[in-house]
Every structure is written in C-alpha cells, then in structure tokens.
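K.L.:
Here is a sequence with its predicted model. Questions after.
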Amino acid sequence: MPEALYDKVNEIGSVGIMLASPDDIRSWSYGEVKKPETINYRTYRSEKDGLFCEKIFGPEKDYECFCGKYKGIKYKGIVCERCGVKVTTSKVRRKRMGHINLAAPVAHIWFFKAMPSRIGALLSVKASSLERVIYFQDYIVIDPGPSELKQKELINEEKCREMRNLFGDQFKAAMGAEALSMLLAELDLEELSTELRRELSETNSKQKQKDLIKRLKTVESFLHSGNDPQWMVLDVTPVIPPDLRPLVQLESGNFATSDLNDLYRRLINRNNRLKKLIDLNAPEVIIRNEKRMLQQSADALFDNNRCRRPVLGSRNRPLKSLTDMIKGKQGRFRENLLGKRVDYSARSVIVVEPELKLHQCGLPKKIALELYQPFIIRRLRELGLADTIKSAKKMLERRDEEVWDILEEVIDKHPVLLNRAPTLHRMGIQAFEPVLVEGNAIKIHPLVCGGFNADFDGD
C-alpha cells in the first residue's frame, strides 16, 4: 500500500494555482451552509446546516452519527437515515468543505483592490471607478445603445434614469459586482489581445506603452492559464473545514473561537437577510444597500486588512481573515508547508567562547543527547547495556552514567552542522567539531561570526 502511495506522489510533477469556477467550489462541497449558528450552547452539539454541521463536515466523534443510532467501526460508511451523518472518522472534519450560495454576486477583493487591479486591467477601468461601481455609488454603462455615452462610462442615478426614459431597453447600465460580471462575460480575450498589440505598435507615448503592456500581460495570463475572467466575481463562496477554524471550550466554561467563524457568520446573516428582502419584493434602495453590505462582508472574509473599514474584534483588533491565515511568516505556506520540524536538530542562543579552536563549537549536553541519540542507542545495544531500543531510550531519559561515557565516545569524528537564518550564501551553514559544555547556549569562536553574519545580541 505505501509503495502505491509513493507512486501516486511521484506522478505529480507540479502544483498549479488557478481561479476556482463556481462548479469547482460546489464540487468540493459536501453541503450548503444555510445558518450562521455554530453550536447549541445547551447541548454543546453542532447546529444542523450551521457552520459546524456534522451532516456537511462529518462526525465529531469517530464512527458515531449525530443522533447516536450508529456507533462503532462496524457501521463505517453507512449514512444515518435519521440525522444524515455518514459514519466515519472525525479526521474528515479537517478536509470536508461546505459552500454558501450567495443571493447576489460579489467581486473578489484580491482582483479589484490589489495593485495592479486585474478586473480594472481587463476592463480598462480605474481601480477607484471600479470601487464606486462595486459599492453601489455609480452606474456603469454596459450597452449605450443609441445614446452619446460610451461603454464602461460611469454615470450617477439621475443620468441613468434619464437615459432609460429616453432609450428604454436599448440602453443598459448596472451597478455592483453583477455589472462587472456582465462586462467580463462580453470580453473576447483573443480579440482584446490583438487590439492591444495593434495599439502598442501605433503609440509613441512611453506612459501609454507602459499601461498597454500591463494590460496585455494580464490578458495573456488569462488566455494561457485557461482561467475565465468571470470567475473573479463569485456567486458561491467556499466554507473551509471546521477543524481549520476551531471552536474550543476553555476551563472557565467560556468558548474561544477562530475569527473566521465571526466573518462567516456576518456573511451568512447578510446573505439570508438579502434573500428575505428579495422574496418580499422590498424597494430597490433597501436591496441595493443590503447587496453593498453583502459585498463588504465578503471583502472582510477574504482580506479584512484591505477593507476601508476592517471588521474589529475585542480590543479593537482587526479580525484575521482567510488571507491572514495563508500570508506572512506565520501563514500556512511558510510556517507549515515550507518550514518543517526536523528530528535530531536543536535550536539555541549563541554565546562567545574565545578559548575554542576555530573548528570547534561548544555543544550543551542535553542538545548533544538529542543530536546523537541514534548513535548512543546503537552503542548501548552493541555493549549489551540495553536489549531493545525502548530500554535504550529509557536509559537516555534517565540520563544514566553509561550514556555520558558513550556520548563522549560518539561525538568524536561526528561533526555537527550549525545554521544561522537567513541562509543567504554557503557560509550560512558550517560544520564544527563539538565540545560538550554545561548550560543551554551554543558556544562559538568570535572569528567564525563573519561567515554567519552573527553577533551575540540574541542570535
């Protein structure tokens, strides 16, 4: 079985990052999240169709359905006809996703507020103008018809009403993410690429050439990657697995929760309210305001720090959004995927020791025990001091006298590698002959600091 797994891993040549289509998002999902509730605070069980629903995300207890009708591994794979929960391991709550069907489309904040604005580059609309359309301040002309206005021109409500009275259905203008979706749907990327290349060859202005090259790069990227520009406007939002946004009960009885749950709750509340208003045929002004609020809650969920007014939590701290979870040093990529904990390694502060030779380093005894553990265990077994690896490990834990003698023996002819981040050139990692020392700090000769660019202020 492991061999088959390795074969599958080796088949993967690369990982690509693409825009997710609405169909992709729904295909990942195990069900629609309809309610903003997390758990029932009387029973401490998850709410049905809520953010922690067991039917969508899987059981909280291994091989036990929500209602308790099926318990045990013998029922594995059975879907309970009473509560709808599939009997399986609770680990699935780390990978099962849900989705929220939005009552109105929302534009993804990464693609209109980031610089350069991808939507702006494709439509040739300034980022500030895009924001006025997305947040329902101005209309954007989709089809000017017989009017003197141009496509993608911004107009206020009064002008829009006047044009509609004059030209009726021949004139089309809209606002919000829905308007951008209509314009993106009309784009012919190949035709646009040809047009931009023609303009580029004809213009002599350096600034215009620079702007055209930026637009052309974006258009070419969409053409070659197979992404559809319409996917930058969402009508369905993914809900990440509950174990990646946990809700934990503290000893005091209070609950600590991930900020994402608050952001999802805001989005679901506003989405449900908008659905209700549409069903009630509420006035256009009210629906428009609710759509704007839905857009703002989606912005906060995806990238709260980029919002004009970020959603604040306790002590006026901006809530951590999905972007905050994946970006930066503590983000998912750098902390978990690129930075791994390694066996037989240690980390400590360095202190100066001029008495050492240039090729030596002072290694604390407890660090040496960890680094040389396999050598010590093998030597203990060779000498007949331990019969099994388990008993040898117990001797190491007890710090038996024989262990120290063997440690002195094995460090000879086994150098250690010292690394100081950031490792910018090959001298960032150097080999040293260890000398056992007391204390917790690694000792090095002052003359080797140059290669590491190290000093003794806490490195």
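P.N.:
Okay, I see it. This one's a predicted model, so the numbers in the text were calculated from it and none came from an experiment. Numbering: from 1, shown residues only.
K.L.:
From now on I want contacts and neighbour counts done on CA atoms only, so please keep to that.
P.N.:
Fine.
K.L.:
any idea how far Glu284 is from Tyr264?
P.N.:
Distance of Tyr264 to Glu284, computed by C-alpha to C-alpha, to the nearest Å: 26 Å.
K.L.:
next one: Glu32
P.N.:
27 Å.
K.L.:
With neighbour numbers in mind, choose between the two.
P.N.:
Counted by other C-alpha atoms under 10 Å, Glu32 and Glu284 do not tie: Glu32 has more neighbours, with 21 against 11.
K.L.:
Can you verify my assumption that that one contacts Met97?
P.N.:
No. Assessed by C-alpha atoms under 8 Å, Glu32 is found out of contact with Met97, at 9.4 Å.
K.L.:
Overlap of the contact sets of those two?
P.N.:
Residues touching both Glu32 and Met97 (C-alpha atoms under 8 Å, 6 or more residues apart in numbering): Ile56.
K.L.:
where exactly do the strands run in the chain?
P.N.:
Under the criterion DSSP state E, the chain contains strands at 29-32, 97-107, 139-143, 154-155, 172-174, 233-239, 247-249, 255-257, 350-352, 360-364, 416-419, 429-437, 442-444.
K.L.:
Nearest to Asn289, out of these?
P.N.:
Nearest to Asn289 among those is strand 97-107; the distance by C-alpha to C-alpha comes to 11.9 Å.
K.L.:
In terms of secondary structure, what does the closest one contact?
P.N.:
Applying 3 or more C-alpha pairs under 8 Å, 6 or more residues apart in numbering; DSSP states H and E, one finds that strand 97-107 makes contact with helix 22-28, strand 29-32, helix 54-57, helix 177-185, strand 233-239, helix 259-279, helix 284-303.
K.L.:
ok, second structure coming up, stack it against the first:
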Amino acid sequence: DGDQMAVHVPLTLEAQLEARTLMMSTNNILAPANGEPIIVPSQDVVLGLYYMTRERVNAKGEGMVFADAKEVQRAYDTQQADLQARIKVRITDVTFRDDAENETKTEIVDTTVGRVLLFNIVPEGLPFSMVNQKMAKKPISQILNACYRNVGLKETVIFADQLMYTGYQFSTRSGSSIGVNDFVIPKEKAAIINQANSEVEEIENQFASGLVTQGEKYNKVIDIWSRANDIVAKSMMEGLSSEIVVNKEGE
C-alpha cells in the first residue's frame, strides 16, 4: 500500500554472527517476557494432535493389552485397533538426572493407541504421563516447555517439527468438517432470551420514570444482551463438547 521500509544488511562477519545468534528461530524457543514457549502449534496441528489423543468408547481394539509400543504400532498399521481405542500397554519411562544415572521405570498404563503413537516421537527423558491426556493447546505448550528444560534446545526444535508433521498428518486423516447441522440450538435458549427481555423491559420502565438517563439505558441494554449472548454460546458449546454413548457393559 505504498509504505516505506528500511532494510538493514549486516555487513561485517561479526554483525552477521550477531544477527544469526539473535534472530534465528531455533534460538528463540522461549519468550523473554515470561519464559513460556513461543513455538507452539496452532489450528490444524492442534486439531490433529487432539484427534489423535482423544478416547472413543467401543472403538475397535478396546481392552487389548500390548507388550510395548511397537506392538501398538503394528496393531494400528494392520487395522486391528483404532486410533482412539482404550488399551493397556507396557511403557518404559527414562528420567534424566544430573547427580546420578538415568532413572528407568517400566509399568503397564491405561491409555489409547494414538497416545502411544505420539509417545514414539517424544524425546527420551520426558514421562509418558505428559502425552497420556487429550492434547489441546495448553498441554502441548507444557510438553514443549518441559522438553526444552529437561532435554535441551536441539531436541526441542526437532520435536516441534515432528509435532507439526504428526499434527498435519492426523488432522488430514480425521477428515474433520463442520456444518450448520452440528450447531444444535440449546434447550435453555428460550428461557435465556425471555429473561433478557424482561430485564430490558424493566430498564425501559426505569427510563420512562426518569430513574436512568438515555446513556445509562443504552449501556445497560447492551450489557444485558451481551451477557445473554455469552450464556447461549456457552450452553451450545457444552452440548457440542460431550456425547452420550453406551459401552459394552450397557452403561
């Protein structure tokens, strides 16, 4: 749109080295302001990781027990178990220690196929418990933070790239789509709107009686409808975020 911009070219070798050190993305993993990770997946990547790690009742392979992560990978590749099936698997965690040898712990955990597949790309030194949950944006940020502090810069950069590739892969496989039929009108909507209408009518009566000014009436009406809109949106999201299913025991 016609804006002018200054371009600064580092000429000397020292200037180039300083620019490379300060500006490369691999050297800016954490935000200087609060120490939180800057390199955090978003949008499609988060969708893929969430789809990969969520549970689904009655999925194919539910209840199966595996000796290790390789068996889980083989069962998924041969379509013996679905990605979101709840399973048991033997997992070995390695914890790095500065003052002693690395600590190794093996146990059988309740998890899903997708979480075990995700653990395959996690660097050694991070516990399985960090990926044994639904991976939304906050847990992903936490695992990147822990990776940087416990494993180091190089492994964190590689891990962030692997998260991106894995997230895109499984968001594509999920075939996720959204349509107008997915937005179910909440049952509480009529009651919420009626309540807002009665509150607005009360404000109108106060204005007619001279108890509030035109500006006060306007602000209060805006607040009432904004609050009603938020409540309806929250009710709709609560309906979308859960589904009723019957497991094998009929519960």
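P.N.:
Good, I have the coordinates. As the structure is a prediction and not an experimental result, all values here were calculated from the model.
K.L.:
what's the TM-score for these two chains?
P.N.:
Here the TM-score for the pair of chains, by TM-score structural alignment, normalised by the length of the second structure, is 0.23; 103 aligned residues with a C-alpha RMSD of 6.3 Å.
K.L.:
Could you save the strands of the first structure as a markdown table and add columns showing distance to Leu223 of the first structure?
P.N.:
As requested, these are arranged in a markdown table below (distance: least, C-alpha to C-alpha, whole Å):
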| stretch | distance to Leu223 of the first structure |
| --- | --- |
| strand 29-32 | 28 |
| strand 97-107 | 20 |
| strand 139-143 | 23 |
| strand 154-155 | 28 |
| strand 172-174 | 27 |
| strand 233-239 | 18 |
| strand 247-249 | 42 |
| strand 255-257 | 41 |
| strand 350-352 | 53 |
| strand 360-364 | 56 |
| strand 416-419 | 44 |
| strand 429-437 | 43 |
| strand 442-444 | 55 |
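K.L.:
how about the strands in the second structure?
P.N.:
65-66, 86-95, 103-112.
K.L.:
Looking at the ones you listed, which is nearest to Leu144 of the second structure?
P.N.:
Across these, Leu144 of the second structure has its closest neighbour in strand 86-95 (15.9 Å, C-alpha to C-alpha).
K.L.:
Buried residues, the closest one. List them.
P.N.:
86-89, 91, 93-94 (16 or more other C-alpha atoms under 10 Å).
K.L.:
and the angle for it with strand 103-112?
P.N.:
160 degrees (axes from the mean of the first three to the mean of the last three C-alpha atoms, to 10 degrees).
K.L.:
so what secondary structure elements neighbour strand 86-95 of the second structure?
P.N.:
strand 65-66, helix 69-77, strand 103-112.
K.L.:
hmm, try it at 7 Å
P.N.:
Here strand 86-95 of the second structure touches strand 65-66, strand 103-112, going by 3 or more C-alpha pairs under 7 Å, 6 or more residues apart in numbering; DSSP states H and E.
K.L.:
what's the shortest one packed up against?
P.N.:
Spelled out, that is strand 65-66 of the second structure. Helices and strands touching strand 65-66 of the second structure, by 3+ C-alpha pairs under 7 Å, 6+ apart, are strand 86-95.
K.L.:
do the longest one as well
P.N.:
With contacts defined as 3+ C-alpha pairs under 7 Å, 6+ apart, the secondary structure elements packing on strand 103-112 of the second structure are strand 86-95.
K.L.:
Just want the angle from the strand it packs on to helix 69-77.
P.N.:
In terms of direction (the same axes, to 10 degrees), strand 86-95 of the second structure departs from helix 69-77 by 140 degrees.
K.L.:
quick one: the helices in the stretch 351-459 of the first structure?
P.N.:
Along the stretch 351-459 of the first structure, counting by DSSP state H, counting those that start in this stretch, helices occupy 365-371, 373-382, 389-398, 401-410, 449-452.
K.L.:
which of the residues in the second one are buried?
P.N.:
Within helix 373-382 of the first structure, the residues scored as buried using 16+ other C-alpha under 10 Å are 373, 375-377, 379-380.
K.L.:
Over to the first one?
P.N.:
Going by neighbour count (16+ other C-alpha under 10 Å), the buried part of helix 365-371 of the first structure is 365, 367-369, 371.
K.L.:
How about the fourth one?
P.N.:
Judged by neighbour count (16+ other C-alpha under 10 Å), helix 401-410 of the first structure contains these buried residues: 403, 406-407.
K.L.:
Identify, from the residues you listed, the entry nearest to Arg118 of the first structure.
P.N.:
Closest to Arg118 of the first structure, out of all of those and judged by C-alpha to C-alpha, is Leu407, at 60.2 Å.
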